[in-house]
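Trainee: using only what follows, build the 3D model:
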Amino acid sequence: MLTYRSWKEPAITFQHDDSYKGALSVLKWAYGHYGDQLVYACSFGIEGIVLMDLINKVKKDAIIVFLDTGLHFKETYETIEAVKERYPGFQIMMKKPELTVEQQAEKYGDNLWKTAPNLCCELRKVTPLRETLSAYSAWLSGLRREQSEGRRNTEFINKDEKFKSIKVCPLIHWTWKDIWRYATKHDLPYHPLHDQGYPSIGCKPCTSPAFTMDDLRSGRWNGLSKTECGLHE
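Mentor: Predicted coordinates:
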């Protein structure tokens, strides 16, 4: 049993079974507590697919938001279509930034992801998510503690100061092997670039194959000190 004491509620106890490492228990609590005021912000990587399969066991008409930056791989959109076919009840929203890629170039210059990557992420990811979350009480994320040093202290339920919200992370105890073991067992659709050395997939200009599997995010913003898009900082 895993007990979590939030900042404003009594102790919440989650069942930590061998199959789901607390994830299903957390999802049942979250949807029971927030209902339609809970939204899942998904990038449609393998963690996202696994989490959506678990969500489907709890709420088949869950609300999913995808931050459609206009800079994603075509395979990402193909994966979204596969997910829609697998889970027809999900309400998948494609949230776009205020500026198109072309309008952004006119205002800030070409290839902003190279000249000012933090600003690019702010315009195309952070601000759209903030706008989305303003209509909900809490959001789900597929963060895992194993992913990076900055995520090692992630809890099941987190006070999200950045977005003035509650961030629920059901997969914090899952390993990369757990994720793929589950995906294989349940024959889940997944992003084809995972088979080409991309464990973490974001926008096309800022995503490369990982150069070491000891750091699954090593292919993100390759050559820069940047390690996060700003959603989880």
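
Trainee: could you use CA atoms for every contact and neighbour count after this?
Mentor: OK.

Trainee: roughly how far does the residue sitting nearest the centre point of the chain sit from residue 142?
Mentor: Closest to where the C-alpha atoms of the chain average out (CA atoms, centre = their mean) is residue 42, at 4.1 Å. As defined by CA to CA, to the nearest Å, residue 42 lies at a distance of 8 Å from residue 142.

Trainee: check which helix or strand covers residue 200.
Mentor: Secondary-structure assignment from DSSP states H and E places residue 200 in no helical or strand segment.

Trainee: tell me the contacts of the closest residue to it other than its chain neighbours?
Mentor: Residue nearest to residue 200 in three dimensions, not counting chain neighbours: residue 217, with 5.7 Å by CA to CA, 6 or more residues apart in numbering. Residues in contact with residue 217, defined by CA atoms under 8 Å, 6 or more residues apart in numbering, are 147-148, 199-200, 210, 227.

Trainee: run a quick neighbour tally on the closest residue to residue 163 other than its chain neighbours.
Mentor: Nearest residue to residue 163, sequence neighbours excluded (CA to CA, 6+ apart): residue 130, at 6.0 Å. Number of residues near residue 130 (other CA atoms under 10 Å) recorded here: 15.

Trainee: list of residues touching the helix or strand harbouring residue 130?
Mentor: Element membership for residue 130, per DSSP H and E: helix 127-133. Applying CA under 8 Å, 6+ apart, the contact partners of helix 127-133 are 39, 67, 95-98, 139, 163, 165.

Trainee: export those to TSV and tack on secondary structure, neighbour count and distance to residue 86?
Mentor: Shown next, in TSV, are the contacts of helix 127-133 (DSSP: H, G, I helix; E, B strand; the rest coil; neighbours: other CA atoms under 10 Å; distance: CA to CA, whole Å):
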residue	secondary structure	neighbour count	distance to residue 86
39	strand	26	19
67	strand	21	20
95	strand	17	21
96	coil	17	24
97	coil	20	27
98	coil	13	30
139	strand	25	22
163	coil	20	31
165	strand	17	30
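
Trainee: for those, give me TSV that also has distance to residue 195.
Mentor: TSV is the format used below for the contacts of helix 127-133 (distance: CA to CA, whole Å):
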residue	distance to residue 195
39	29
67	23
95	27
96	28
97	29
98	33
139	29
163	33
165	35
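
Trainee: which residues are in contact with the residue nearest to the centre of the chain?
Mentor: Residue 42 is in contact with 48, 64-67, 141-142, counting by CA under 8 Å, 6+ apart.

Trainee: one more time with 10 Å
Mentor: Shown in contact with residue 42 (CA atoms under 10 Å, 6 or more residues apart in numbering): 48-49, 51-52, 64-67, 92, 140-142.

Trainee: please apply the same query to residue 205.
Mentor: Here residue 205 is in contact with 71-73, 111, 113-114, 220-221 (CA under 10 Å, 6+ apart).

Trainee: can you give me the neighbour number for the nearest residue to residue 73 once chain neighbours are set aside?
Mentor: Closest residue in space to residue 73, ignoring its immediate chain neighbours: residue 204 at 5.4 Å, by CA to CA, 6+ apart. By other CA under 10 Å, 14 other residues sit near residue 204.

Trainee: this one as well, want them side by side:
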Amino acid sequence: MDLGSGGGGADALARAMTDAGLPERLALASRSIAGRLVFTTSFGLEDQALTHVIFRAGLDVHIELVTLDTGRLFPETYDVWAQTEERYGRRINAVSPDRTDLESLVALQGINGFRHSVEARKACCDVRKVEPLGRALAGAAGWVTGLRAEQSAFRAAVPLAAQDDGYRLIKINPLADWSRQDLVRYVTDNAIPYNPLHDQGYPSIGCAPCTRAVRLGEPERAGRWWWEQEAKKECGLHLVPTHQIQEHSHDQRA
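Mentor: Predicted coordinates:
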């Protein structure tokens, strides 16, 4: 089955993935999509589970592993990156911000200027994450992510697979319907290396200056850009089409 990159193909893949286990979901994606697949990992629990399956099943022949090294990650994140490469005997490719863009950003904002406004923060995310992601996905037919519907209200409608019109590829979210309990159990049962910050109240880990531990009862992503009052805590990497958000809101009201 060759799904190409059309929306109908993404829907067919999502249906095929529904009742499959995680290894088979990833195998289905690698078999079904003609062309290069890229998995972007930030070394969180979700990404570590996916990395484990990709390497153990030999799917890295078809799925390229990439991380966006923003230059402002936690030391613990770099440590788990090294531990992961040692555990599986593979390298994970790093994509870094464009030097000229980064130097211009810091000259304009100052080193922590992203805290001055939402616009300044998004400009920082654009330089450190969004533009490098565009380079990582250039020419790819599929993009594997660790998105889960449970992570936030903004992600509640995330499907197992969908056409991403922005990057013109199929976006695959094999953990979309997993709970955090499912994820913790899987990582524990398989003794997968993980970031110790998860045990210190950090369910979602990004750049160090932009991430804090969450408080009891807060959503998983409440610790990201916590000084902002926006409900939507996103950096711009994952943009859900408006129609999907509206459909989900209607379903919740029904």
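
Trainee: tell me the SS of the residue located most distally from the centre of the first structure?
Mentor: No residue in the first structure sits farther from the centre than residue 106, which is 29.6 Å out by CA atoms, centre = their mean. Classification of residue 106 of the first structure using DSSP: H, G, I helix; E, B strand; the rest coil returns helix.

Trainee: residues contacting it?
Mentor: 99-100.

Trainee: if we use 6 Å, what do you get?
Mentor: By CA atoms under 6 Å, 6 or more residues apart in numbering, no residues touch residue 106 of the first structure.

Trainee: which residue ranges of the stretch 101-250 of the second structure form helices?
Mentor: 118-125, 131-137, 180-189, 242-253 (DSSP state H, counting those that start in this stretch).

Trainee: can you redo those as TSV with distance to residue 10 of the second structure?
Mentor: Shown next, in TSV, are those (distance: least, CA to CA, whole Å):
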stretch	distance to residue 10 of the second structure
helix 118-125	28
helix 131-137	17
helix 180-189	24
helix 242-253	15
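
Trainee: of these, give the one that comes closest to residue 13 of the second structure.
Mentor: Proximity to residue 13 of the second structure, assessed across these by CA to CA, is greatest for helix 242-253 (17.6 Å).

Trainee: buried ones in the closest one?
Mentor: Using 16 or more other CA atoms under 10 Å as the burial criterion, the residues of helix 242-253 of the second structure that qualify are 245, 248.

Trainee: which strands or helices does whichever strand or helix holds residue 14 of the second structure pack on?
Mentor: In the assignment (DSSP H and E), residue 14 of the second structure maps to helix 7-17. On a contact count with 3 or more CA pairs under 6 Å, 6 or more residues apart in numbering; DSSP states H and E, helix 7-17 of the second structure meets strand 161-164.

Trainee: so which of the helices of the stretch 101-250 of the second structure is nearest residue 160 of the second structure?
Mentor: Closest among the helices of the stretch 101-250 of the second structure, using CA to CA: helix 242-253, at 13.1 Å.

Trainee: so how far is that closest one off the chain centroid?
Mentor: The chain centre lies 22 Å from the centre of helix 242-253 of the second structure; the measure is CA atoms, centre = their mean, to the nearest Å.

Trainee: ok, residues contacting it?
Mentor: residue 157.

Trainee: one more pass at 10 Å, please.
Mentor: With contacts defined as CA under 10 Å, 6+ apart, helix 242-253 of the second structure is touched by 153-159, 254.

Trainee: try stretch 182-198 of the second structure
Mentor: For stretch 182-198 of the second structure, contacts defined as CA under 10 Å, 6+ apart pick out 43-52, 74-84, 87, 175, 179-180, 202-205, 212-213.

Trainee: give the burial count for the aligned partner of residue 220 of the first structure in the second structure, as a bare number.
Mentor: Mapped onto the second structure by TM-score structural alignment, residue 220 of the first structure lines up with residue 224. By other CA under 10 Å, 23 other residues sit near residue 224 of the second structure.

Trainee: I figured residue 224 of the second structure hits residue 234, correct?
Mentor: Yes: counting by CA atoms under 10 Å, residue 224 of the second structure touches residue 234, with 8.3 Å between them.

Trainee: residue 130 of the second structure -> the first structure?
Mentor: Aligned partner of residue 130 of the second structure by TM-score structural alignment: residue 126.

Trainee: so who does its match touch?
Mentor: 67, 97, 118-120, 132, 162-163, 229-232.

Trainee: rewinding a little: filter the contacts of helix 242-253 of the second structure down to the ones in strands?
Mentor: Counting by DSSP state E, no part of the contacts of helix 242-253 of the second structure is found in strands.

Trainee: thinking again about what came up before, counterpart of the residue farthest from the centre of the first structure over in the second structure?
Mentor: Counting by TM-score structural alignment, the partner of residue 106 of the first structure is residue 107.

Trainee: repeat that for residue 168 of the first structure.
Mentor: In the second structure, residue 168 of the first structure lands on residue 172 (TM-score structural alignment).

Trainee: all strands of the first structure, in order?
Mentor: 2-4, 12-14, 38-41, 63-67, 91-95, 138-140, 157-160, 165-168.

Trainee: can the ones you listed go into CSV with extra columns for distance to residue 32 of the first structure?
Mentor: Below are those laid out as CSV (distance: least, CA to CA, whole Å):
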stretch, distance to residue 32 of the first structure
strand 2-4, 16
strand 12-14, 13
strand 38-41, 10
strand 63-67, 14
strand 91-95, 18
strand 138-140, 12
strand 157-160, 14
strand 165-168, 13
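
Trainee: before we move on, back to that, any idea how many residues pack against the match of residue 168 of the first structure?
Mentor: Residue 172 of the second structure - counted by other CA under 10 Å - has 30 other residues nearby.

Trainee: quick one: contacts for it?
Mentor: 10, 13-14, 17, 25-26, 29, 37-39, 142-147, 158-164.

Trainee: same check, this time on residue 79 of the second structure
Mentor: 43, 194-196.

Trainee: okay, these in CSV with neighbour count and distance to residue 56 of the second structure next?
Mentor: Below are those laid out as CSV (neighbours: other CA atoms under 10 Å; distance: CA to CA, whole Å):
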residue, neighbour count, distance to residue 56 of the second structure
43, 25, 17
194, 24, 16
195, 23, 20
196, 14, 22
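
Trainee: biggest separation within the residues you listed, which pair?
Mentor: 43 and 196 (11.0 Å).
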